[in-house]
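Peer 1: Could you look at this predicted model? Sequence included:
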Amino acid sequence: MKIKRSDLDWAVTQNILNPQQADALWTGLCTRTEPDAKFSVTHVLYYLGALIIIGAMSWFITDAWDRLHSSILLIVSGGYLLGFLLVGNLMWFKSQHRIPAGLFITISICLTPLFIYSLQRALHLWPHQDPGDYHSFFSWVNGGWFAMELVTLISGLIALRLYKFPFMSAPVALVLWFMSMDLTPILFQGEGSIYEQRKWMSLVFGLIMIAGSYMIDRNTKEDVAFWGYLFGCIAFWGGLTLLDGDSELSRFAHFAINVGLIALSLFLDRKVFLVFGVFGVVIYLYHLSSHLFEDSLTFSIALSAQGLLLVYLGILYSKHHEKIERRLTPYVQKWRPRKTMP
């Protein structure tokens, strides 16, 4: 719970505190805690500039770069990477420049795939097969990208360990998601449908990413787990939803898992699970309305009644939530991430 000066002023009007006590308490709180960083125009400029740089050297890279000689591409990408890393490291120790410093180091992480690609192209060394032009890295699944992803993952984890800047977890989580797809043709060469295998690999990798993010969430004060949760949900939910399930039992199991994601969002206090869970529930309800109950007049009425019941349960919970949470807290609090703890 965040306390504002207006809360103390209200306490004075209610005769809970006198004005002198309110002033003394506010002064003490201000000296004890650092002020919250507010998202301002400065932050927008920082992040927008960083994203433009990242995009320029990754997503929006043109064919002209691939026509460069491999040694020139290696020197240019290595110079960019090293330059952003050194400048970011120098700025990191100046508290007023901590955000741009962290963004510069994040940019260097995002440049790692291009640098490793240039090195591999110069040495003609690929873990699976030559994946082609670099700009295809973000659009085509290929086992040849695996070494680039592995080195990027390692460099990102090292940077997170050294600098603890939450946004650095974004390229780490993204490259893990890419890795889940590009690893499939390496592990299952010529064994069955590659499309089916990728769905299962995506599901398994998503679960691993969510579990890893949970462990990070429990052991860090900084919010570095957000991107892991996001891309973990994308990988897990995408693989789960694309799995072929022709039986009603498998579709109901998919629905139940999505209800579990909604419950998980409450436990972890993470809205990303709520978003994917709700999408899954809506997909199942659409299936019921368009297939099983397409000729039923009562389905919409029954569904509306269930919606009203949920709203009523929400009203009841709002009245008694303190008592319920007080009884549940001793059992679940020790498993919750730090940011959800009082």
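Peer 2: Yep, it's here.

Peer 1: switch to C-alpha atoms for all contacts and neighbour counts from now on
Peer 2: Will do.

Peer 1: ok, the nearest residue to F165 once chain neighbours are set aside - how many residues close by?
Peer 2: Distances taken as Cα to Cα, 6 or more residues apart in numbering place G102 nearest to F165, at 5.8 Å, with adjacent residues excluded. Residues lying near G102 (other Cα atoms under 10 Å) number 24.

Peer 1: hang on, isn't G102 packed against W92?
Peer 2: Yes: using Cα atoms under 8 Å, G102 is in contact with W92, at 6.9 Å.

Peer 1: what about the helix or strand hosting R121, distance to the chain center?
Peer 2: Take DSSP states H and E as the rule and R121 turns out to sit in helix 98-123. Mean-position distance between helix 98-123 and its chain equals 20 Å (Cα atoms, centre = their mean, to the nearest Å).

Peer 1: how close does A11 sit to G192?
Peer 2: Remark: distance between A11 and G192 (Cα to Cα, to the nearest Å) = 68 Å.

Peer 1: what about the helices in the protein?
Peer 2: Per DSSP state H, the chain carries helices over the ranges 5-13, 19-32, 41-56, 63-66, 70-92, 98-123, 146-163, 169-182, 184-187, 194-219, 226-242, 248-268, 271-287, 298-332.

Peer 1: Minimum distance to R338: which of these has it?
Peer 2: Nearest of these to R338, taken as Cα to Cα: helix 194-219 at 5.5 Å.

Peer 1: Output the contacting helices and strands for the closest one.
Peer 2: When contacts are defined as 3 or more Cα pairs under 8 Å, 6 or more residues apart in numbering; DSSP states H and E, helix 194-219 packs onto helix 169-182, helix 184-187, helix 226-242.

Peer 1: out of A11 and G192, which sits in the busier spot?
Peer 2: A direct count of neighbours by other Cα under 10 Å for A11 and G192 places A11 higher, at 15 against 9.

Peer 1: let's bring in a second one:
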Amino acid sequence: MNTDNPDTMPNDEPTRWEVTQAEDVFLPSVRVQIGWRDVEAAVESGAIHPSAAHGLWANWASPGSPLRVVAGVPGGSAVPTAAELALQDAAEGLQAMPAQPTRPALDHGPVFSFTNTLYYFGGMLAIGAMTLFMTLGWELFGAWGVFALAVGYLTGALLVASNLLQKGLRTPAGILATLAVCLVPLAVWAFQSGVGLWPSGAHDSYRDYHRYIDWRWLTLELATLAAAVVLLYRYKLPFMVMPVAVTIWYLSMDVAHMLMQKEGFDWQFTRDVSLVFGLATCAIAMWVDLRTRTALNAEDRQDFAFWLYLFGAVMFWCGLSLRESNSELNKFLYALINVGMVFLGAAIGRRVFTVLGGLGVAGYLGYLAHRVFEDSLLFPFALTLLGLAVVALGIWWQRNEARVHARLASWLPAALRPLAEAASVRSP
């Protein structure tokens, strides 16, 4: 370094020109595209003095300068118009806006195919073997032996379900996870029997669980519901809701038995409890359906409400239809409720309500035809005409189903509108 001038560079070091030239910075072929924000960044870093920056930019960006371009405006002139500037600002604003989340399409479950038929046939065989077809031979293992087998089967089913889920095989994974849920009552029964907590009574064998109504099954049913909720949160497979719906059905009958222990079994009370549980199950199904249709995650937008709608509607309709009354007004109200079910099913896209409501209306019309034409030769003809009218109604419904669905959906309260978001009616 020159000792007379300490600011000079060492004589043995390359000059700045030589360094930058080696990096191809100042070669004539190099072009740099910059904007005012880049110049401001250079000022902030200390590379350019603020006054020099304004002078340079005024020279480069002045009208008529060959370096001036209007970025983002196709075919933009050297001097942009107000419309071009507005278009550029709008484009920059859209780029800066965060992307709005969009809802993926609702997954209505697996389609009918030979492969899925094999899946469900094999799965139902396995589920039936561990539930409906349990024999007294299993009790030879003892309570703790049955408990160990149930827990082992349950754990294995969940491990296989997790493996299938990782491979994208959601249908068989759902069947295996459902098998695990169905094994929960067996494990709970074995545990209670093993520790001596099973209440004494007529039904102390697990094979009676699916055959007889008894309040002693309540612990099994509540444990099954709790385990199903936990596993559904983990796996999120819609078929796992099936044992939940069946368990709610069992629970309605066993709760009625518990409440009527002193008075004895009363099927009319059981019928009414089933009706109430059916309404509650349908309400839960609607709540689940609303959450499903407003979810943003594709994994959450699956038809988890199918089985709840199915069993809830059947419980309610059977409880309603088994009520006996000699009042014509009550019979007419029954017909009106069924008409309401038909319209509700068409509005929210759940055919189970439409089918059951249609059966109820047909039954009421048949009753009227029988009463009017009782002991008359015209009764067969009247019944035939009624059947043909139902067929004609079915043809009209098939042709106008989408239009009827859209019209009825517009009558729904705002809170229930997401249930009718699809244009066509869905199952069940």
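Peer 2: Thanks, I have the structure now. All values reported here derive from a predicted model rather than from experimental measurement.

Peer 1: that older thread, D133 of the first structure is nearest to which of the helices of the first structure?
Peer 2: Minimum separation from D133 of the first structure across the helices of the first structure (Cα to Cα) falls at helix 63-66, 6.1 Å.

Peer 1: In the second structure, what stretch matches that closest one?
Peer 2: Per TM-score structural alignment, the counterpart of helix 63-66 of the first structure in the second structure is residues 136-139.

Peer 1: Give me the aligned partner of F255 of the first structure over in the second structure.
Peer 2: Aligning on TM-score structural alignment places F255 of the first structure opposite A335 in the second structure.

Peer 1: which residues touch the closest residue to its match other than its chain neighbours?
Peer 2: If the residues on either side of it in the chain are set aside, A335 of the second structure comes closest to V361, at 5.4 Å by Cα to Cα, 6+ apart. V361 of the second structure makes contact with 335, 338-339, according to Cα atoms under 8 Å, 6 or more residues apart in numbering.

Peer 1: I53 of the first structure reaches I107, doesn't it?
Peer 2: Yes: applying Cα under 8 Å as the test, I53 of the first structure and I107 come out as touching, 7.4 Å apart.

Peer 1: between the two, which one's more packed in?
Peer 2: A count of neighbours by other Cα under 10 Å puts I107 above the other of I53 of the first structure and I107, at 24 against 16.

Peer 1: For E294 of the first structure, see how far away that one is.
Peer 2: For I107 of the first structure, the distance to E294 of the first structure - Cα to Cα - is 52 Å.

Peer 1: repeat for G228 of the first structure
Peer 2: Noted for G228 of the first structure: a distance of 39 Å to E294 of the first structure, by Cα to Cα.

Peer 1: which one of those two has more residues nearby?
Peer 2: It is G228, of G228 of the first structure and E294, that has more neighbours when counted by other Cα under 10 Å, with 28 against 12.

Peer 1: so what corresponds to that one in the second structure?
Peer 2: Superposed on the second structure with TM-score structural alignment, G228 of the first structure falls opposite L308.

Peer 1: And for L243 of the first structure?
Peer 2: Using TM-score structural alignment, the equivalent of L243 of the first structure in the second structure is R323.

Peer 1: Could you pull up the residues touching that match?
Peer 2: With Cα under 8 Å, 6+ apart, R323 of the second structure has no contacts at all.

Peer 1: circling back to that earlier point, report the contact partners of the match of F255 of the first structure.
Peer 2: Counting by Cα under 8 Å, 6+ apart, A335 of the second structure touches 360-361, 364.

Peer 1: With S155 of the first structure instead?
Peer 2: By Cα under 8 Å, 6+ apart, S155 of the first structure lies in contact with 109, 112.

Peer 1: One more: L174 of the first structure?
Peer 2: Listed by Cα under 8 Å, 6+ apart, the contact set of L174 of the first structure reads F231.

Peer 1: And it, how far from M168 of the first structure?
Peer 2: L174 of the first structure is 11 Å from M168 of the first structure, by Cα to Cα.

Peer 1: one step back: on average, how far is the helix holding R121 of the first structure from the matching bit in the second structure?
Peer 2: Compared with the second structure after the fit, helix 98-123 of the first structure shows a mean deviation of 1.2 Å (mean Cα distance after the TM-score superposition for the first structure).

Peer 1: That helix maps to which residues in the second structure?
Peer 2: Going by TM-score structural alignment: helix 98-123 of the first structure matches residues 170-195.

Peer 1: first to last residue in that stretch, what's the distance?
Peer 2: So stretch 170-195 of the second structure: terminal residues 37 Å apart, Cα to Cα.

Peer 1: I'd say L73 of the first structure and I116 touch.
Peer 2: No: in this structure L73 of the first structure lies outside contact range of I116 using Cα under 8 Å: 10.4 Å.

Peer 1: Spit out the contact partners of the residue nearest the centre of the second structure.
Peer 2: Residue closest to the mean C-alpha point of the second structure, counted by Cα atoms, centre = their mean, is Q302 at 3.1 Å. By Cα under 8 Å, 6+ apart, Q302 of the second structure lies in contact with 106-109, 238, 292.

Peer 1: again, only using 10 Å
Peer 2: Contact analysis of Q302 of the second structure by Cα atoms under 10 Å, 6 or more residues apart in numbering lists 105-109, 236-238, 289, 292-293, 295.
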